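Asks: The amino acid sequence is not available; the structure is as follows:
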């Protein structure tokens, strides 16, 4: 039995509407690989000096900030260089969304100039039907996320769930668990 609405008290509206992007890499057999990109919503397109100094970045996460919490051309370039580049050899196949920021062949070739790679773009409107991460990985990811937050709530664990570090650590743990053989 559920409820139609849940009322909460928060200091800022952003605490319940915080937006973010998780961008992992999977192999052809569906195995999560190496690192993933996590983009958190911030007032500016970067973390402040104090925040950056105090932020602990787990080894499996590349953390970035943007005003919307969504990816951009600059953030996608970081994904290609810091997340994808260390994982691929000279020859690889990459499936991407038709989103203009990701499907830029010129940018892709600039990052991977000497690789014998192939870029395949999923057609517009096909996200929920044929994109492997949307139909399998992210369902599991959201399941873990809900279970962690449910556990914190049920056990009345004292934790600020809108805290950047909590958020980074939680997604790092989810990635780690879903990467396990």
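Replies: Everything's here; your move. Predicted model only: the values in this text are computed from it and were never measured. Residues are numbered from 1 along each chain as shown.
Asks: Going by C-alpha atoms from here, please, whenever you check contacts or count neighbours.
Replies: Fine.
Asks: who touches residue 59 in this structure?
Replies: residue 35 (Cα atoms under 8 Å, 6 or more residues apart in numbering).
Asks: which SS state does it fall under?
Replies: Secondary structure, DSSP: H, G, I helix; E, B strand; the rest coil: residue 59 is coil.
Asks: Could you do the one 10 residues further on as well?
Replies: For residue 69, the secondary structure call by three-state DSSP comes out as coil.
Asks: Report the spatially closest residue to it, excluding sequence-adjacent ones.
Replies: Once flanking residues are discounted, residue 69 sits nearest to residue 41: 3.7 Å by Cα to Cα, 6 or more residues apart in numbering.
Asks: was I right about the one you found contacting residue 71?
Replies: No: taking contacts as Cα atoms under 8 Å, residue 41 lies outside contact range of residue 71: 10.2 Å.
Asks: residues shared between the contacts of these two?
Replies: When Cα under 8 Å, 6+ apart defines a contact, no residue borders residue 41 and residue 71 alike.
Asks: Which parts of the chain are strands?
Replies: Per DSSP state E, the chain carries strands over the ranges 20-23, 36-41, 61-66, 93-96, 118-121.
Asks: what about these, which gets the closest to residue 6?
Replies: strand 20-23 (21.7 Å; Cα to Cα).
Asks: on contacts alone, who are the packing partners of that closest one?
Replies: Strand 20-23 is packed against strand 36-41, with contacts defined by 3 or more Cα pairs under 8 Å, 6 or more residues apart in numbering; DSSP states H and E.
Asks: List the contacts of the strand it packs on.
Replies: The contact list for strand 36-41 (Cα under 8 Å, 6+ apart) reads 18-25, 60-71, 79, 83, 164, 168.
Asks: and the angle from it to strand 61-66?
Replies: Using axes from the mean of the first three to the mean of the last three Cα atoms, to 10 degrees, the inter-axis angle of strand 36-41 relative to strand 61-66 is 30 degrees.
Asks: Alongside the first one, take a look at this:
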């Protein structure tokens, strides 16, 4: 990990700011309960992503790995989940795709994959804008928020409390707390742990598609949406509640360390059976909800 000289010089100050912020959020949790304190953040994903490991002869100077599209290894899109301190992954998941025009045309909108657990927008960069942040606040956060809630966000200028002050909150009391710049790696729950198993799941699942030579182009728009919808669905299972709670504990916001839980990769992919419960074809995933091992067609 590379850091700047300024980061090293200000380390003590950053630690103090982080400690003060954690204390503030813990106070809010004490007043409102874990179910009413939330964290949300964006994370970028390449259109195609893999684990980065393969087999090669010992001493090989050049090792080539298989990918469906080299271009998709450098172009990206963004997701933004919402989690609460009681270990719940909220729905829907925001996905921002990269489109040349910055929006979806009528033909694309008609054929685009839709699911109840995803909300999809487009920008030229594939990154969130301040206008989309407001739409996310209205369409995702407010419907999930309680009458009195706290939302913990990083210091990106596009999502400050001032940006949301003119939004109709429907009578709800919403307090937005801004995580001090330079401290998100240690006190933002999504950064501390949730995004890591999320990306690991995507890498492992993508590798399975290549391994079994499925006719699925990972970098296509609809397949990106299907895979992210699938991951969100699996991570939403009560089975993985402690993983999200662990992220809050590791960040310092809750006192009691949650019980150890299998990761989604271990439960869904590594412990998957060999045969599909429905059709006896090769199983690729074990559903976190029904616990059945299923093939690509029946999942």
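Replies: Sure thing, it's come through. Note that the structure is a prediction, hence the values are computed from the model and not measured.
Asks: After superposition, what's the TM-score, could you say?
Replies: Taking TM-score structural alignment, normalised by the length of the first structure as the basis, the two superposed chains have a TM-score of 0.90; 178 aligned residues with a Cα RMSD of 1.9 Å.
Asks: before we move on, the earlier item: what's the counterpart of the residue nearest to residue 69 of the first structure in the second structure?
Replies: Under the alignment (TM-score structural alignment), residue 41 of the first structure maps onto residue 98 of the second structure.
Asks: Then residue 131 of the first structure?
Replies: Checking TM-score structural alignment: residue 131 of the first structure goes with residue 188.
Asks: quick one: its match and residue 38 touch, right?
Replies: No: contact between residue 188 of the second structure and residue 38 fails when scored by Cα under 8 Å: they sit 10.5 Å apart.
Asks: Give me the distance between the aligned partner of residue 158 of the first structure in the second structure and residue 229 of the second structure.
Replies: Under the alignment (TM-score structural alignment), residue 158 of the first structure pairs with residue 215 of the second structure. Separation of residue 215 of the second structure from residue 229 of the second structure (Cα to Cα, to the nearest Å): 19 Å.
Asks: Between these two, point out the one with more neighbours.
Replies: residue 229 (23 against 8; other Cα atoms under 10 Å).
Asks: quick one, helices of the first structure?
Replies: 14-17, 49-54, 73-78, 105-111, 127-130, 132, 138-154, 164-179 (DSSP state H).
Asks: out of those helices, which comes closest to residue 97 of the first structure?
Replies: Using Cα to Cα, the nearest of the helices of the first structure to residue 97 of the first structure is helix 127-130, at 7.4 Å.
Asks: Tell me how far the closest one lies from the chain's centre.
Replies: 18 Å (Cα atoms, centre = their mean, to the nearest Å).
Asks: what comes into contact with that helix?
Replies: 97, 122, 134, 135.
Asks: Skipping adjacent residues, who's closest to whatever residue of the second structure lines up with residue 74 of the first structure in space?
Replies: Residue 74 of the first structure maps onto residue 131 in the second structure, with residues paired by TM-score structural alignment. In space, and not counting its chain neighbours, residue 131 of the second structure is closest to residue 158: 8.0 Å by Cα to Cα, 6+ apart.
Asks: Just give the number of residues close to that neighbour.
Replies: Quick note: residue 158 of the second structure (other Cα under 10 Å) scores 17 neighbours.
Asks: got the contact list for the aligned partner of it in the first structure?
Replies: Aligning on TM-score structural alignment places residue 158 of the second structure opposite residue 101 in the first structure. By Cα under 8 Å, 6+ apart, the contact list for residue 101 of the first structure reads 72, 73, 76.
Asks: Can you add distance to residue 91 of the first structure and give those residues back as a markdown table?
Replies: Output for the contacts of residue 101 of the first structure, formatted as a markdown table (distance: Cα to Cα, whole Å):
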| residue | distance to residue 91 of the first structure |
| --- | --- |
| 72 | 26 |
| 73 | 24 |
| 76 | 20 |
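Asks: Now render these as CSV, adding neighbour count.
Replies: What follows is the contacts of residue 101 of the first structure, written out as CSV (neighbours: other Cα atoms under 10 Å):
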residue, neighbour count
72, 15
73, 13
76, 18
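Asks: Give me the distance between the match of residue 74 of the first structure and residue 164 of the second structure.
Replies: Residue 131 of the second structure sits 10 Å away from residue 164 of the second structure, going by Cα to Cα.
Asks: neighbour-wise, which of these two wins?
Replies: residue 164 (19 against 12).
Asks: Chain neighbours aside, what residue packs nearest to the more buried one?
Replies: residue 134 (6.5 Å).
Asks: what about the one you found, neighbour count?
Replies: Count around residue 134 of the second structure with other Cα under 10 Å applied: 18.
Asks: these two touch, right, it and residue 163?
Replies: Yes: taking Cα under 8 Å as the definition, residue 134 of the second structure is a contact partner of residue 163 at 7.4 Å.
Asks: Excluding sequence neighbours, find me the nearest residue to the residue nearest to the spatial centre of the first structure.
Replies: Nearest to the mean C-alpha position of the first structure, counting by Cα atoms, centre = their mean, stands residue 22 at 1.0 Å. Among residues not flanking residue 22 of the first structure along the chain, residue 38 sits closest, at 4.8 Å (Cα to Cα, 6+ apart).
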